[in-house]
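Student: All I have is the shape, not the residue letters:
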């Protein structure tokens, strides 16, 4: 007996649930990561393109395994994800090695210090040490920011492979603030300048009024594995001093990582 074709047209997103379970779970997690608060089944279905029945089944299973938390009629990311994230080798090892250098850097400069790694076209912040003298930035551990629009992202990209940089350029350089470098030619020249001086600057490119100095961190093989940055108000921070301090800290951390291997 042939299936009723009208049933196949019942939901225009029928092709989405045919993807694997991992893809669907990932889509739900990503939708919740981007949300300001919890999301209900209908909204998750709309944002992911997965049918409501599949979303309903998946969020129940994910909640049972503590990947999600049920808050009434909505769902949000669960504590189990945070617990698991602490055991990611790259994150754990780099964070542990960087902690004393980040503390020294904040004490030396008086401003907020960040540790981040590149993931796709974004930087993911592994650690954030805030300072009351620094701007209250919307950056937290596990948070993401477009790599091309941050000092720390540019520091990492300056020492990344051509393939990684080309992928960033191919995806477009979205304007985050009016000072964001958003043309490929200017961006390539900026990466070249960063390699020459060993330090990257964010001159209000990610947020008006905020500047930062950043430097890359390398492993024992000389491969860039992350970056350190110091951020402050544009009219209060001494960028030359901040740049010298962050570069010294990044070099020391790189040596530490080399000894650990």
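Tutor: Yep, that arrived. Computed from a predicted structure; not experimentally measured.
Student: rest of the way, CA atoms for contacts and neighbours
Tutor: Noted.
Student: Quick one: the helices in this structure, in order.
Tutor: Counting by DSSP state H, the chain has helices at residues 5-8, 21-34, 41-48, 52-64, 79-85, 89-109, 151-157, 162-170, 184-197, 239-260.
Student: let's bring in a second one:
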């Protein structure tokens, strides 16, 4: 259910062509064949093969029996990106508190284009298995985290999503623009978003926004689990408290300042 690399005219520069091959891997792709990579990027097979050989020498991809896979070097490089790493590290204590209170899947997400991108996930044996994974993405309009970015963001963001069209992921996905706009208005009014089986059958979620010091929404935290056992309205105060505490942490000046007290979620145990 991840968004694949966009098909169309291949990029012109050598660097852009090489990056397009890396970007062709979706989060659900363990490995891809040369044919699949050429098709996803629009590159001729000989060109794709030559560039993949260069990427393999650099360490960006590895050859497999079936084709190619992304290498560990890209993971190491990604860990050097300051904002996502700092955001993940700051969020983990609050996410772990929510997990201990609920034993459900806890997500940290950011907006990437028109998708919600999962930066971190905390789950365990008692959590319902779901399709999300770190580095994975889903359309913003059918996820609780994504609805926050649409509801609390600039109007042109929603216009871009609507102009691209709304696609059914489940029978419960909201695909009528008017209904989605009303749902987003409710989201903005109450300060949290819900997803009732809109991106995956049997799965619901509740999410709250994370703000920076300028009150801009930069991320979202969610609780996700089985639709039959998740009481979204009851869990909303806990996820909102976690998101607010993380917002205060991110706005705090200096890395040596005292950290906020753990959130009180004992009533959910």
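Tutor: Good, I have the coordinates. Since the model is a prediction, treat every value here as computed from it, not as a measurement.
Student: Which one of the helices of the first structure lies nearest to residue 203 of the first structure?
Tutor: Closest to residue 203 of the first structure of the helices of the first structure is helix 151-157 (C-alpha to C-alpha; 8.2 Å).
Student: Which strands and helices lie in contact with that closest one?
Tutor: When contacts are defined as 3 or more C-alpha pairs under 8 Å, 6 or more residues apart in numbering; DSSP states H and E, helix 151-157 of the first structure packs onto strand 112-119, strand 122-129, helix 184-197, strand 200-203, strand 210-218, strand 224-233.
Student: let's see 6 Å
Tutor: strand 200-203, strand 210-218 (3 or more C-alpha pairs under 6 Å, 6 or more residues apart in numbering; DSSP states H and E).
Student: where in the second structure is the aligned partner of that helix, by residue range?
Tutor: Alignment of helix 151-157 of the first structure against the second structure: residues 144-150, by TM-score structural alignment.
Student: Report the mean distance between that stretch and its aligned residues in the first structure.
Tutor: Stretch 144-150 of the second structure, aligned to the first structure and superposed, deviates on average by 1.2 Å (mean C-alpha distance after the TM-score superposition for the first structure).
Student: Please convert the helices and strands packed on helix 151-157 of the first structure to JSON lines, extending it with mean neighbour count.
Tutor: Shown next, in JSON lines, are these (neighbours: other C-alpha atoms under 10 Å):
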{"stretch": "strand 200-203", "mean neighbour count": "24"}
{"stretch": "strand 210-218", "mean neighbour count": "28"}
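Student: Test my guess that residue 173 of the second structure contacts residue 197.
Tutor: No - applying C-alpha atoms under 6 Å, one finds residue 173 of the second structure not in contact with residue 197, separated by 7.3 Å.
Student: before we move on, the earlier item: could you identify which of the helices of the first structure is most buried?
Tutor: Highest mean neighbour count among the helices of the first structure (mean count of other C-alpha atoms under 10 Å): helix 151-157, with a mean of 29.
Student: Residue nearest the middle of the second structure, spatially speaking?
Tutor: The centre of the second structure sits closest to residue 117, judged by C-alpha atoms, centre = their mean, with a distance of 2.0 Å.
Student: Chain neighbours aside, what residue packs nearest to that one?
Tutor: residue 137 (4.4 Å; C-alpha to C-alpha, 6 or more residues apart in numbering).
Student: count of residues packed around that neighbour?
Tutor: Close neighbours of residue 137 of the second structure, defined as other C-alpha atoms under 10 Å, add up to 28.
Student: From residue 175 of the second structure, how far off is it?
Tutor: Note on residue 137 of the second structure: its distance to residue 175 of the second structure, by C-alpha to C-alpha, to the nearest Å, is 18 Å.
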